[in-house]
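Asks: Structure for this input, please:
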Amino acid sequence: MSTIHPLEYLAQQLLGKQLHALEPEETHVLEKIHQHRPVSRDAADVSDQMATVGERLSDRVAAIGGSWGFIVGFSLVLLGWMLLNTDVLQHFGLAFDPYPYIFLNLMLSTLAAVQAPIIMMSQNRQAAKDRLAASLDFEVNLRAELEIMRVHEKIDQLILARLDQVLARLPEKPARD
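Replies: A predicted model of the protein is given here:
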C-alpha cells in the first residue's frame, strides 16, 4: 500500500484539490501548515529583499523629488541662478546665462526628462509591493480559514466521541411486544 504525501493529503483534505492544481500561494500555505510554521511575512521586508539597486535608487530619488524640501531647495536654486545671472554677474559683464535663461531651461528640461521615468519606476515598484502585500494577505487569510476548518473538524470528532461514550453508558431498553 502506497503512502500519500502529506501535502497531497492536506490539499485533498483542506482544499479539495490535487497538489499539482494548487496555486503557488496555496502550496506555500500547505507547506507551512505541514511544517507547523507561521505563514505571515512583512510585505515591505520581502519586497526589500527582492529589490535591485536600481529599484532602491528610484525609490530614493522619488522620495527626495516628491518632498517639500526638494521643492523649496530647488526654488531657491532657481531664484539664485536668476539673480546671479541677472544682477550680480551681469553687473561685471560675466553673466553666462542671461535672461531668457536658455541654459537654465535646458537643465530643467533634462531634469524633468530624467526624473519623470525614475518616479514612474518607483510607482511601478510600489504597485508591485501592493500586489505582494495582497498576495501575502491572501496566504494569511487562507491559513486562518484552513486552521479554523481543522479546529471545527477536531471539535466535531471530540463531540462524536463523547456522544459515543454517553450512548455506551445508557442502559438498553427492553423491546416491547
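
Asks: Only C-alpha atoms from now on, for both contacts and neighbour counts.
Replies: Will do.

Asks: Can you get me a residue count around residue 90?
Replies: Burial of residue 90, expressed as a neighbour count using other Cα atoms under 10 Å, amounts to 15.

Asks: Next secondary structure element downstream of the secondary structure element (helix or strand) that it belongs to?
Replies: Taking DSSP states H and E as the criterion, the element that holds residue 90 is helix 89-91. Moving toward the C-terminus from helix 89-91, the next helix or strand (DSSP H and E) is helix 102-169.

Asks: what about the helix or strand that contains residue 74, distance to the chain center?
Replies: Counting by DSSP H and E, the element that carries residue 74 is helix 68-83. For helix 68-83, the separation from the chain centroid amounts to 36 Å (computed by Cα atoms, centre = their mean, to the nearest Å).

Asks: and what of stretch 90-98?
Replies: Its chain's C-alpha centre and that of stretch 90-98 lie 53 Å apart, by Cα atoms, centre = their mean.

Asks: to compare against the first, here's another:
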Amino acid sequence: MNDSVFSSSNNTNNKEAVSCNSLRRSLFEYIKLERPDLKRSDTISANELNEYKLKYISKYLLRDIHQLSELENNVISSMTNQTIISDMIDEDGDNKLTLGQRLADKVSGFGGSWTFIILFIILLFAWVVINIYWLHNKGFDPYPFILLNLFLSCIAALQAPVIMMSQNRQEEKDRARSKMDYMVNLKSELEVRILHEKLDQVLANHDEIMNHIKKGNGNSE
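Replies: As a prediction, this is how the structure comes out:
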C-alpha cells in the first residue's frame, strides 16, 4: 500500500477522503496490521478504504469456508460497492434464447396442457371412426391402425427429447435462483455480523464515555 493513501487530517483536501476516526474499531485495527503508523486523526481515500473492506470481509469468509468461489467474491463485491444482489439477475435472459430453445419451451408447454390432451383424443377418435365406420375398415389405415401406431411412435420419439431440452433449461434457471438465494443469505449473514460489531463498538464507546463522566463527577466533588 502506498504511503500516499493516508494523510494528515489537517493537510488533506481530498473530497473522497474518509476520516479514520469514523471507522469501526475492528476495521481500523485490521488496516493497522498493514499500516502500523496509522492514527485515528489520519484520513484514507475512499477507493483504498473499499479495498480494505474487501479484504476485511474476505477474511470473514475465509475463516468459515476456507476458500472463496465466484459466488462469495460477488457477495463481497456487492457489499463493498453497496449494490443489491438482485441487480445481478439477468433480466434479459429470456430474450437471449435461441430459436430451438423457444420452440422447445412452446412444444413442451403445449404438450403438457389439457388442450393437447383433448385435441389428441379427438384426433384418435376421428381416426378410428373414419377408418372403421365411414370407410368400412377399407380406408387409408384399416384396423389394427399400423399407420396410426407409426405416427404415435414418431411423436413420442420426438416429444421426449424436446421436453428434456426444456427441463434442462428450467434446471439451469433453478440453479441460478439457488445461487442467488445463497448469495442473498450470505450477504445478510455478513451484514448482521458487521452490525453486531458496530453495536459492540457503540456499547464500548458508551461505557467509555460514562466512565469519563463518573471520573469527572468524582473529581468535581
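
Asks: on that earlier part again, what does the helix holding residue 74 of the first structure correspond to over in the second structure?
Replies: Per the alignment by TM-score structural alignment, helix 68-83 of the first structure matches residues 114-129 in the second structure.

Asks: residue range for stretch 138-154 of the first structure in the second structure?
Replies: Counting by TM-score structural alignment, stretch 138-154 of the first structure sits on residues 182-198 of the second structure.

Asks: correction: stretch 101-115 of the first structure
Replies: Aligned using TM-score structural alignment, stretch 101-115 of the first structure spans residues 145-159 in the second structure.

Asks: Buried residues in the matching stretch, which are they?
Replies: The neighbour-count check on stretch 145-159 of the second structure (16 or more other Cα atoms under 10 Å) flags 148, 159 as buried.

Asks: Same question for stretch 198-211 of the second structure.
Replies: Across stretch 198-211 of the second structure, burial judged by 16+ other Cα under 10 Å covers residue 198.

Asks: Average offset of it relative to the first structure?
Replies: Here stretch 198-211 of the second structure, set against the first structure after superposition, deviates by a mean of 1.1 Å using mean Cα distance after the TM-score superposition for the first structure.

Asks: quick one: the helix holding residue 74 of the first structure to helix 102-169, angle?
Replies: Angle, helix 68-83 of the first structure to helix 102-169, by axes from the mean of the first three to the mean of the last three Cα atoms, to 10 degrees: 180 degrees.

Asks: hang on, the earlier thing: can you tell me the mean distance of the match of helix 68-83 of the first structure from the first structure after alignment?
Replies: With mean Cα distance after the TM-score superposition for the first structure, stretch 114-129 of the second structure departs from the first structure by a mean of 1.0 Å once superposed.

Asks: Any chance you could list what contacts that stretch?
Replies: With contact meaning Cα atoms under 8 Å, 6 or more residues apart in numbering, stretch 114-129 of the second structure is reached by 110, 111.

Asks: related to what we said a few turns ago, who's in contact with the helix holding residue 90 of the first structure?
Replies: Residues outside helix 89-91 of the first structure that contact it (Cα under 8 Å, 6+ apart) are 84, 95, 96, 98.

Asks: Got a ChimeraX select line for the buried ones in those?
Replies: This is the ChimeraX syntax for the buried subset of those, where burial follows 16+ other Cα under 10 Å:
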select :84,98
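
Asks: Present the contacts of helix 89-91 of the first structure as JSON lines; the columns should include distance to residue 120 of the first structure.
Replies: Converted to JSON lines, the contacts of helix 89-91 of the first structure look like this (distance: Cα to Cα, whole Å):
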{"residue": "84", "distance to residue 120 of the first structure": "34"}
{"residue": "95", "distance to residue 120 of the first structure": "36"}
{"residue": "96", "distance to residue 120 of the first structure": "34"}
{"residue": "98", "distance to residue 120 of the first structure": "34"}
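
Asks: returning to what we had before: list the buried ones in the helix holding residue 74 of the first structure?
Replies: Within helix 68-83 of the first structure, the residues that count as buried by 16+ other Cα under 10 Å are residue 82.

Asks: try stretch 181-192 of the second structure
Replies: 183, 186, 187, 190.

Asks: If we only consider those, which is nearest to residue 17 of the second structure?
Replies: residue 190 (25.1 Å; Cα to Cα).

Asks: I'd like the distance between the closest residue in space to residue 41 of the first structure that isn't next to it in sequence and residue 142 of the first structure.
Replies: Spatial nearest neighbour of residue 41 of the first structure, excluding adjacent residues (Cα to Cα, 6 or more residues apart in numbering): residue 136 at 6.9 Å. Distance of residue 136 of the first structure to residue 142 of the first structure, given as Cα to Cα, to the nearest Å: 10 Å.

Asks: next one: residue 93 of the first structure
Replies: Relative to residue 142 of the first structure, and taking Cα to Cα, residue 93 of the first structure is found at 73 Å.

Asks: since we're on the aligned partner of residue 70 of the second structure in the first structure, how many residues are nearby?
Replies: Here residue 70 of the second structure is matched to residue 24 in the first structure, going by TM-score structural alignment. When neighbours are defined as other Cα under 10 Å, residue 24 of the first structure has 11 of them.

Asks: next one: residue 177 of the second structure
Replies: Neighbours of residue 177 of the second structure (other Cα under 10 Å): 13.

Asks: Same check on residue 166 of the second structure?
Replies: Considering only other Cα under 10 Å, residue 166 of the second structure is surrounded by 21 other residues.
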